[in-house]
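Enquirer: give the three-dimensional model of this entry:
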Amino acid sequence: MGDSSILFSLAPYHVLSYGTFLGTQVFHTFINSITSFRVLERPQFGILQRAVFPWYFGIQSAGPVILALTYPGHRSVLGVPSGLAGVFHASNRWGVLVPLGTALVAGLVNLVYLLPETNKVTAKRRAQEKEDGKASFSGPPYSKEMAALNKQFGQLHGISSLLNLATLVASVIYGVNLSSRLV
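Expert: Okay, the predicted model is just below:
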């Protein structure tokens, strides 16, 4: 392969996309969110999260699609093809299709369903805080309405966190598969 032909190969774009995809997840999950929670007041933390999550879940949703489109197949004529055909190739079912599909579905559920639902509950909690004269996070006792909203928020947040973890694990599994091709 000549020097200029690498620019026309999917491989460098795929590796850069994978690095961005995994790096974004690791940074947000283990550094950004934890640090922000520790240093910001709760209301400011919520504002930051509401601004970051659409981008973050968008990356979690778009990343697997970009990885599928840039999937670098084998160079030989009889090898696994590049792009979507390679992702759906029978030999790639467990190491490529399942991890990328898992990450895509989890990211989309977070982006399209859980994020809007969580934002609705958060808005209801803010309204209830005004009515109760007490923050939703200030500790019990809570009004019956606030207790129900806090429970609903906790459930949505928990499911979202599990889906985020599933996406992260699927991304690492995919990376292990990808790195096995380097040997």
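Enquirer: all contacts plus neighbour counts: C-alpha atoms, from now on.
Expert: Noted.
Enquirer: so the residue positioned nearest the centre of the chain is in which element?
Expert: Centroid-nearest residue in the chain, with C-alpha atoms, centre = their mean: Gln60, separated by 3.5 Å. For Gln60, the host element (DSSP states H and E) is helix 42-69.
Enquirer: the longest helix seen in the chain: which residues count as buried?
Expert: Counting by DSSP state H, the longest helix found in the chain is helix 144-180. Neighbour counts over helix 144-180 (16 or more other C-alpha atoms under 10 Å) mark 146, 149-150, 152-153, 156-157, 160, 163-171, 173-175, 177-178 as buried.
Enquirer: check which helices and strands that helix sits against.
Expert: Contacts defined by 3 or more C-alpha pairs under 8 Å, 6 or more residues apart in numbering; DSSP states H and E place helix 144-180 against helix 11-27, helix 98-108, helix 115-132.
Enquirer: could I get these in TSV, plus columns for distance to Tyr56?
Expert: Putting the helices and strands packed on helix 144-180 into TSV (distance: least, C-alpha to C-alpha, whole Å) gives the following:
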stretch	distance to Tyr56
helix 11-27	8
helix 98-108	9
helix 115-132	11
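Enquirer: distance from stretch 103-121 to the middle of the chain?
Expert: Stretch 103-121 sits 10 Å away from the centroid of its parent chain (C-alpha atoms, centre = their mean, to the nearest Å).
Enquirer: oh, that last question was meant for stretch 100-116, not what I typed.
Expert: Distance, stretch centre to chain centre, for stretch 100-116: 7 Å (C-alpha atoms, centre = their mean).
Enquirer: which residues does it contact?
Expert: Under the criterion C-alpha atoms under 8 Å, 6 or more residues apart in numbering, residues 53-54, 57-58, 60-65, 67-68, 156, 160, 163-164, 166-168, 170-171, 174 lie in contact with stretch 100-116.
Enquirer: ok now the helix holding Gln60, how far from the chain's centre?
Expert: On the basis of C-alpha atoms, centre = their mean, helix 42-69 sits 7 Å off its chain's mean C-alpha point.
Enquirer: quick one more, to check against the first:
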Amino acid sequence: MSLIGLKSSIHLLTFSIGFGGSFFYSYIASPLAFKYLERSQFSILQNHVFPIYFLGQTLIPSVLGLSSTIPLTNLSISMLVVSTITSGMNYLWLMPKCRKIKEERNYLINNNLDKVDGIETADFKQKTKEFGIYHGISLLCNLLSVGSLAVYGLTFA
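Expert: From the prediction side, this is the model:
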């Protein structure tokens, strides 16, 4: 196999894994897991999957850029950069932040500090709101990452 053939194969497999895996996990597997697993089981699953998922999403655009056998356009380069930045934000900032907030919420729940007379405490409400904000930003970053890989695939095709 020639060097160009090897690079083309690496590029195609990397794109397939990056885009296909991200799309499948984000919009099929994860919603199904959320629907059918208990919250604690779902949380355990996500805590084990997300570090690998976001790291892969962060590194794959670089491999795509390096393994391209044709010159990349400004649009395709931009899409790889968007995918890298948004995935990197998830991996380096949002995932740890969301995990910390969840741990703080779980501490309140486990120590019966989440409710007083059946009413959620201000601390618990604040942690829930804070988690919602950071989780929403994470979802947006993930959407931008998957979407930018889709646009890259269309420009590359």
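Enquirer: can you pull the TM-score for these?
Expert: Once superposed, chain against chain, the TM-score is 0.92 (TM-score structural alignment, normalised by the length of structure 2); 155 aligned residues with a C-alpha RMSD of 1.7 Å.
Enquirer: out of the helices and strands packed on helix 144-180 of structure 1, which one sits most buried?
Expert: Neighbour counts (mean count of other C-alpha atoms under 10 Å) averaged over each of those peak at helix 98-108, with a mean of 22.
Enquirer: and it, how far from structure 2 on average?
Expert: Superposed on structure 2, helix 98-108 of structure 1 shows a mean distance to its aligned partners of 0.3 Å (mean C-alpha distance after the TM-score superposition for structure 1).
Enquirer: onto which residues of structure 2 does that helix map?
Expert: Using TM-score structural alignment, helix 98-108 of structure 1 corresponds to residues 78-88 of structure 2.
Enquirer: please tell me how far the residue nearest to the centre of structure 1 sits from Thr167 of structure 1.
Expert: According to C-alpha to C-alpha, to the nearest Å, Gln60 of structure 1 stands 8 Å off from Thr167 of structure 1.
Enquirer: just Pro72 of structure 1 next, same as before
Expert: Distance, Pro72 of structure 1 to Thr167 of structure 1, using C-alpha to C-alpha: 21 Å.
Enquirer: one more: Leu16 of structure 1?
Expert: Counting by C-alpha to C-alpha, the gap from Leu16 of structure 1 to Thr167 of structure 1 is 18 Å.
Enquirer: check Ile59 of structure 1 too.
Expert: 11 Å.
Enquirer: do Gly46 of structure 1 as well
Expert: Counting by C-alpha to C-alpha - Gly46 of structure 1 and Thr167 of structure 1 are separated by 22 Å.
Enquirer: one more: Phe53 of structure 1?
Expert: The gap separating Phe53 of structure 1 from Thr167 of structure 1 is 15 Å, by C-alpha to C-alpha.
Enquirer: now Ala148 of structure 1
Expert: 29 Å.
Enquirer: swap in Ala103 of structure 1?
Expert: Distance, Ala103 of structure 1 to Thr167 of structure 1, by C-alpha to C-alpha: 4 Å.
Enquirer: got any residues that touch both of those two?
Expert: Gln60.
Enquirer: quick one on the thing from earlier: pull the contacting residues for the residue nearest to the centre of structure 1.
Expert: Going by C-alpha under 8 Å, 6+ apart, Gln60 of structure 1 touches 21, 25, 103-104, 107-108, 167.
Enquirer: same thing but 7 Å
Expert: Gln60 of structure 1 makes contact with 103-104, 107 under the criterion C-alpha atoms under 7 Å, 6 or more residues apart in numbering.
Enquirer: residue in structure 2 matching it?
Expert: Taking TM-score structural alignment, the alignment pairs Gln60 of structure 1 with Gln57 from structure 2.
Enquirer: before we move on, the earlier item: and of the helices and strands packed on helix 144-180 of structure 1, who's closest to Arg42 of structure 1?
Expert: Nearest of those to Arg42 of structure 1, taken as C-alpha to C-alpha: helix 115-132 at 12.3 Å.
Enquirer: hmm, Leu67 of structure 1 is touching His14, no?
Expert: Yes: taking C-alpha atoms under 7 Å as the definition, Leu67 of structure 1 is a contact partner of His14 at 5.9 Å.
Enquirer: residue in structure 1 matching Asn142 of structure 2?
Expert: Per TM-score structural alignment, Asn142 of structure 2 is aligned with Asn164.
Enquirer: again, but for Ala29 of structure 2
Expert: Matched to structure 1 by TM-score structural alignment, Ala29 of structure 2 sits across from Asn32.
Enquirer: noted, bye for now.
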